[in-house]
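>>> Sequence and predicted structure below; questions after.
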Amino acid sequence: MAGHNKWSKVKRIKAVVDARKGKAFSRIAKEITLAARSGGGDRDMNPRLRTLLLKAREANMPADNVDRAIKKGTGELEGQQIEEMTYEGYGPGGIAIVVQAASDNKNRAASDVRSSFARNGGNLAGSGAVMFQFQHCGHFLVAKENADEDTLVELALEAGADDVKSSDEGFEILSPVTAYDRVSAALEAKGIKTESSEIAYLPTSTVPVTDVATARNFFKLQAALEELDDVQAVFSNEDIPEAIAEQAHAG
C-alpha cells in the first residue's frame, strides 16, 4: 500500500497545485531566487538553477516571473532576504509531518505554521522530533509508458541515483540530494517526462489510517499548511487507503 500511496498522493497534490497556479509560481520563484543566490544566475554554471528552470517551464510560469526571481537572487533587483526553514510536527492520529518554508519573515512563518497545527488537531514539535522517520533525498516518479525499464535504470544509476524501484504504476527513482540535479538533467536530456520530481523527505515508516474521520482531519491540516504563503512543501508519513481518502475528501 505504501508504494501505491506515493502515486495517489502525487495525483492529489497535482490537482491542488493546478487549482492554485499563483501559489505554485510563488513557490518556484522562491526556489529560483535561493538557487541563484547560492550558485549564481548563469544556468549553465548552476545545475540547481537549471533544474528549477525546467520545473518553471513545465508549470508554464511566465518568463518575466522567472527573470525577476533570478535577479532577486543575484542582487540585481532589490528585495527582502528570503531564508529557508524546516518545521516538524504531528497531525491527527500521530502522523509525522515535515514542513519546508521559505520566507522574508521567520517570525511570521513560524507563527502561521504553529497556528495551522493548533487549529487543525496537530501540534508543532521541536527540531528532530519526527525527522528520524524520514529520508532526505531526490525523488522522481516516472510513469510506465514514459520509459523503458532497462534504459531508465542504466541512465539513473549512471547519473548518481541510489535505486530505481518498479511498480504497476511506474518507476520510482531515489538519489542522494547531491545527485538530484544530475539525475534530473539526465532524464531531461533523454526526453523522459516525470510525474513528480523534487528533493523530498520520504517516510521510512508509515502510520496506517483506517478511519475516515482521522483522514479527513489530516487532510484539513495538510491543506491549511499548504495554503500558507511561506510554505513550500509538506511531507508526511500517513498511509491512507484510496477508498478512505476518497470518502474523507467527499465528506
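Perfect, I can see it now.

>>> For the rest of this, base every contact and every neighbour count on C-alpha atoms.
Fine.

>>> Enumerate every residue touching the residue nearest to L157 when sequence neighbours are not counted.
Spatial nearest neighbour of L157, chain neighbours left out: D163 (7.2 Å); criterion: CA to CA, 6 or more residues apart in numbering. Each residue near D163 by CA atoms under 8 Å, 6 or more residues apart in numbering is listed here: 157, 173-175.

>>> cool, and E88?
96-99, 124-131.

>>> for those, which one is nearest A15?
In terms of CA to CA, no member of the contacts of E88 lies closer to A15 than V99, at 19.4 Å.

>>> Presented hereafter is structure B, for comparison with structure A:
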Amino acid sequence: MAGHSKWKNIQHRKGRQDALRGKIFAKLSREITVAARSGSDPETNQRLRLAVAKARSNNMPNDNVERAIKKGSGEDGGGNYESIMYEGYGPSGVAVMVEALTDNRNRTAADVRHIFSKRGGNLGEAGCVAWMFARKGLLVMDREESERNEDDMLLLALEAGAEDVEVTPESFQVITAPEVFEEVKVALESEGENCSTAEVTMIPENTVELTGDSIDKMLALIDALEDNDDVQNVYANFEADDADLANYQSS
C-alpha cells in the first residue's frame, strides 16, 4: 500500500473542494439513482446501501436521498445513466482511472479525452491501467480519537475480517475486501471506533513519486476531471510529500 496515505490526502482535499463548488450532492444523487435500479431497498442492495451511507456522510438531506432512490426505481422518471470507467495516463506517466455516470456516452468520452489531452495526459484503452489498482474497502480512523495502539488496532481489524492495517502518524487505515467492508465497519464501530472515512474505493498497488511542477500538473488534471459533471471519482497512483500537496491546496 505504498503511498496510500498521501493518495487519500488528495481524495480528502478534492472532496472538500467539490462540496464548496456545490457539485457533491448532484454527483451523489446520480450515484444513488443508478444503484437503486437494482432494488430500492438498501437492506438488500449493497451498492445502494453504500451510496446512501456516502451521501449521509456528506450531510446530504434525506429528501434528496429519497428523491434519488425514486428516480432509480422508476417512480420518478429517472435519467438513463450508465456507469463507465475510463483509463489513461497523466503527466509523468501516472496511471489514472476515471469513474463516470452519464446519460450520453459520446459526450462524456469526448469531454474526458479533451481534459486528458489539454492537461498533459492521454486517454487509453480499457484495461491499460486497471491492473495497477484493486477495489478495496477503506476505513480511516483518527489516532487521536482512538484509545488503541497499533497492535490492538491490528488485532481488532484482523479479527473482524480486514486484510491489512496501515498506520500513519495521524491515522489507522483499515483495508478490507469489498464483500466484508460493512461487516468490518460495524465491528470497529461496535468497539467504539469512529470512522472518518468509510468507502469502497480503488487503491493503487504501486505508485509514482512526484515532485515540483509535476505535482501541480497532476493535481490540475484531477481538478479538471472532477469538475466535469459526469465524473464521479478519479483515482491516480502517485504520491508526493504532504508539504507539496499543502502548497497546492493553498495556491
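Received, thanks. This is a predicted model, so every value here is computed, not measured.

>>> returning to what we had before: any chance of the contacts of D163 of structure 1 in a markdown table with distance to G39 of structure 1, secondary structure and neighbour count as columns?
Below are those laid out as a markdown table (distance: CA to CA, whole Å; DSSP: H, G, I helix; E, B strand; the rest coil; neighbours: other CA atoms under 10 Å):
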| residue | distance to G39 of structure 1 | secondary structure | neighbour count |
| --- | --- | --- | --- |
| L157 | 25 | helix | 16 |
| I173 | 25 | strand | 22 |
| L174 | 24 | strand | 26 |
| S175 | 21 | strand | 24 |
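
>>> one step back: so which of the contacts of E88 of structure 1 is the closest to K30 of structure 1?
The nearest member of those to K30 of structure 1, counting by CA to CA, is V99 at 15.4 Å.

>>> wait, doesn't that closest one sit right on T86?
Yes - the criterion here is CA atoms under 8 Å, and V99 of structure 1 meets it with T86 at 5.6 Å.

>>> tell me what the longest strand seen in structure 1 is packed against?
In structure 1, assigned by DSSP state E, the strand with the most residues is strand 134-143. The helices and strands touching strand 134-143 of structure 1, judged by 3 or more CA pairs under 8 Å, 6 or more residues apart in numbering; DSSP states H and E, are strand 170-175, helix 180-189, strand 196-203.

>>> From the chain's centroid, how far away is it?
Centroid separation for strand 134-143 of structure 1 versus its chain: 9 Å, with CA atoms, centre = their mean, to the nearest Å.

>>> now the angle from that strand to strand 196-203?
For strand 134-143 of structure 1 against strand 196-203, the angle between stretch directions is 140 degrees (axes from the mean of the first three to the mean of the last three CA atoms, to 10 degrees).

>>> Mean distance between strand 134-143 of structure 1 and structure 2 after superposition?
In the superposition against structure 2, strand 134-143 of structure 1 averages 1.4 Å from its aligned positions (mean CA distance after the TM-score superposition for structure 1).

>>> tally of neighbours for E191 of structure 2?
9 (other CA atoms under 10 Å).

>>> Now do the same contact list for the residue lying closest to V184 of structure 2 once chain neighbours are set aside.
In space, and not counting its chain neighbours, V184 of structure 2 is closest to A160: 5.3 Å by CA to CA, 6+ apart. By CA under 8 Å, 6+ apart, the contact set of A160 of structure 2 is 183-184, 187-188.

>>> list the buried ones in the one helix or strand L49 of structure 1 maps to?
Assigned by DSSP states H and E, L49 of structure 1 belongs to helix 47-58. Buried residues in helix 47-58 of structure 1, counted by 16 or more other CA atoms under 10 Å: 47-53, 55-56.

>>> Which elements pack onto that helix?
Looks like helix 47-58 of structure 1 contacts helix 21-39, helix 180-189 (3+ CA pairs under 8 Å, 6+ apart).

>>> So for the first one, what gets flagged as buried?
Spelled out, that is helix 21-39 of structure 1. Buried, per 16+ other CA under 10 Å, within helix 21-39 of structure 1: 23-37, 39.

>>> ditto for stretch 156-166 of structure 1
156-157, 159-161, 164, 166.

>>> from the chain's centre, how far out does the longest helix along structure 2 sit?
Counting by DSSP state H, the longest helix found in structure 2 is helix 4-20. Averaging C-alpha positions (CA atoms, centre = their mean) puts helix 4-20 of structure 2 9 Å from its chain's average.

>>> Check the mean deviation of that helix from structure 1.
Relative to structure 1, helix 4-20 of structure 2 is 2.9 Å off (mean CA distance after the TM-score superposition for structure 1).

>>> Can you mark which positions in that helix are buried?
For helix 4-20 of structure 2, by 16+ other CA under 10 Å, it's 4-11, 14, 17-18.

>>> And for it, what's in contact with it?
By CA under 8 Å, 6+ apart, helix 4-20 of structure 2 touches 24-25, 168, 203-204, 223, 226-227, 236-242, 245, 249.
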